[in-house]
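# This is a predicted model, with the sequence first.
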Amino acid sequence: MRSTLAAATLALAAIMTGPGFVQAAAAGSVPALQSPAETLPRPADEALRTGMTTLREMVAVRLQDDAAQAMTEADYVALAGEIERQVGSIVAGRDFHNPAGRHLQWLLGDITDGAGLMRSSPRIPGKRMGLLRVVETLNFYGREYDHPGWLALKP
């Protein structure tokens, strides 16, 4: 056991003092971005822009209504269903097998999670938290994606 540990320690020391390792450390190499999904703003095609604009408008109308008169539990559940249907139409036919697609999938999943909280929370404050999660994720989309004219929502 000790001889194996000693051999592994010597091998690691040899690797770390080798010329390739020392040159890389001396050059101060910094890993570069590995994919275009890391660039901002992230690309958005016309179908995504249209779907996200529809989703934003749907939520904006309810936020304005909520300022005038508080939403009921049934209102939250109905809005959650509308949000989930809209996310479903955005997802339809979309490729999520690249870095940009995976980021979009995460973002849409976060919106769906907020809608799920709106639907399943037993009390209105929990449903309101779900709506706020949807609003914050939509605002994040506006900051991260190439969507000219996007207006942030004010919860």
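Good, I have the coordinates.
# Please count neighbours and contacts with C-alpha atoms only from this point.
Fine.
# Quick check: residue 44 is in a strand.
No. Assessed by DSSP: H, G, I helix; E, B strand; the rest coil, residue 44 does not belong to a strand; its assignment is coil.
# Let's check: the centremost residue of this protein is which one?
Central residue check for the chain by C-alpha atoms, centre = their mean: the C-alpha nearest the mean position is that of residue 107, 3.0 Å away.
# Confirm that residue sits in a strand?
No. Using three-state DSSP, the assignment for residue 107 is helix, not a strand.
# ok, so what distance separates it from residue 101?
10 Å (C-alpha to C-alpha, to the nearest Å).
# this is the comparison structure:
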Amino acid sequence: MTQARQHQHHSSEHGKLSLNQGKKWNSDAPLRQSMNTLHAEFQKKIASKQHQALSKTHFKQLGEITHTEIANIVANCKLNPEADAVLHQIIAEMTQGADVVTGKAKGQPAKATHKVINALNDYGRLFEHPNWIILK
């Protein structure tokens, strides 16, 4: 079982994506660091709407970076159970997208990349993360 899938099963509570009683969930330094890395990579390579023209190599690199940072998040997860359950859903979306762009699952890399971007944006809307900018 992959670390991301182990992380998904770590908590028994899998609700819908939601705020913490109207407020953003707390985050911790390891989570913010990994999300910053992912945000920078996706912003640099695809936020300019040129992701349709990325090569298979570029897509694969984005997927590998995503898998690496998900593993870092899972290894260092220190959130409360409710925040962790919300994060699990975001990680699941990111993992599905990364699996496609790395060739581990079938699908269209551009659409899968957009799935990861949406998950990153969900993270930014739901978790405290100073200076987070939504990707477009």
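In hand now; what should we look at? Nothing here was measured: the structure is a model prediction, and the numbers come from that model.
# which one in structure 2 is aligned with the residue nearest to the centre of structure 1?
Taking TM-score structural alignment as the alignment basis, one finds that residue 107 of structure 1 is matched in structure 2 by residue 90.
# what's near enough to touch its match?
Shown here is residue 90 of structure 2, whose contacts under the criterion C-alpha atoms under 8 Å, 6 or more residues apart in numbering are 119-120, 122-123.
# Secondary structure element for the counterpart of residue 46 of structure 2 in structure 1, which one?
The alignment partner of residue 46 of structure 2 in structure 1, by TM-score structural alignment, is residue 63. Remark: residue 63 of structure 1 resides in helix 46-68, with elements defined by DSSP states H and E.
# and what of residue 107 of structure 2?
Using DSSP H and E, residue 107 of structure 2 sits in no helix or strand.
# quick one: it and residue 97 of structure 2, what's the gap?
According to C-alpha to C-alpha, residue 107 of structure 2 stands 9 Å off from residue 97 of structure 2.
# One more: residue 39 of structure 2?
With the distance defined as C-alpha to C-alpha, residue 39 of structure 2 ends up 15 Å from residue 97 of structure 2.
# Just want to know which of these two has more residues nearby.
Taking other C-alpha atoms under 10 Å, residue 39 of structure 2 and residue 97 do not tie; residue 97 has more neighbours (29 against 21).
# was I right about that one contacting residue 112?
Yes. Counting by C-alpha atoms under 8 Å, residue 97 of structure 2 touches residue 112, with 4.3 Å between them.
# Which position in structure 1 pairs with residue 55 of structure 2?
So residue 55 of structure 2 corresponds to residue 72, using TM-score structural alignment.
# Pull the number of nearby residues for its match.
Using other C-alpha under 10 Å, residue 72 of structure 1 has 12 neighbouring residues.
# So it versus residue 53 of structure 1, what's the distance?
Residue 72 of structure 1 is 25 Å from residue 53 of structure 1, where distance means C-alpha to C-alpha.
# what's the closest non-adjacent residue to residue 51 of structure 1?
With C-alpha to C-alpha, 6 or more residues apart in numbering as the measure, residue 90 is the residue that lies nearest to residue 51 of structure 1, at 5.7 Å, once sequence neighbours are left out.
# Which residue in structure 2 aligns with that neighbour?
Checking with TM-score structural alignment, residue 90 of structure 1 has residue 73 as its match.
# And residue 146 of structure 1, by the same measure?
Pairing criterion TM-score structural alignment: the partner of residue 146 of structure 1 within structure 2 is identified as residue 128.
# What is the burial count for its match?
For residue 128 of structure 2, the tally of surrounding residues (other C-alpha under 10 Å) stands at 16.
# Can you name the residues that contact it?
Under the contact definition (C-alpha under 8 Å, 6+ apart), the residues listed for residue 128 of structure 2 are 24-27.
# hey, where'd the helices end up in structure 1?
Secondary structure of structure 1, counting by DSSP state H: helices at 2-16, 19-27, 46-68, 73-91, 99-120, 124-144.
# For residue 152 of structure 1, which of the ones you listed is the nearest?
Distance to residue 152 of structure 1, taken as C-alpha to C-alpha, is lowest for helix 124-144 among the helices of structure 1, at 5.2 Å.
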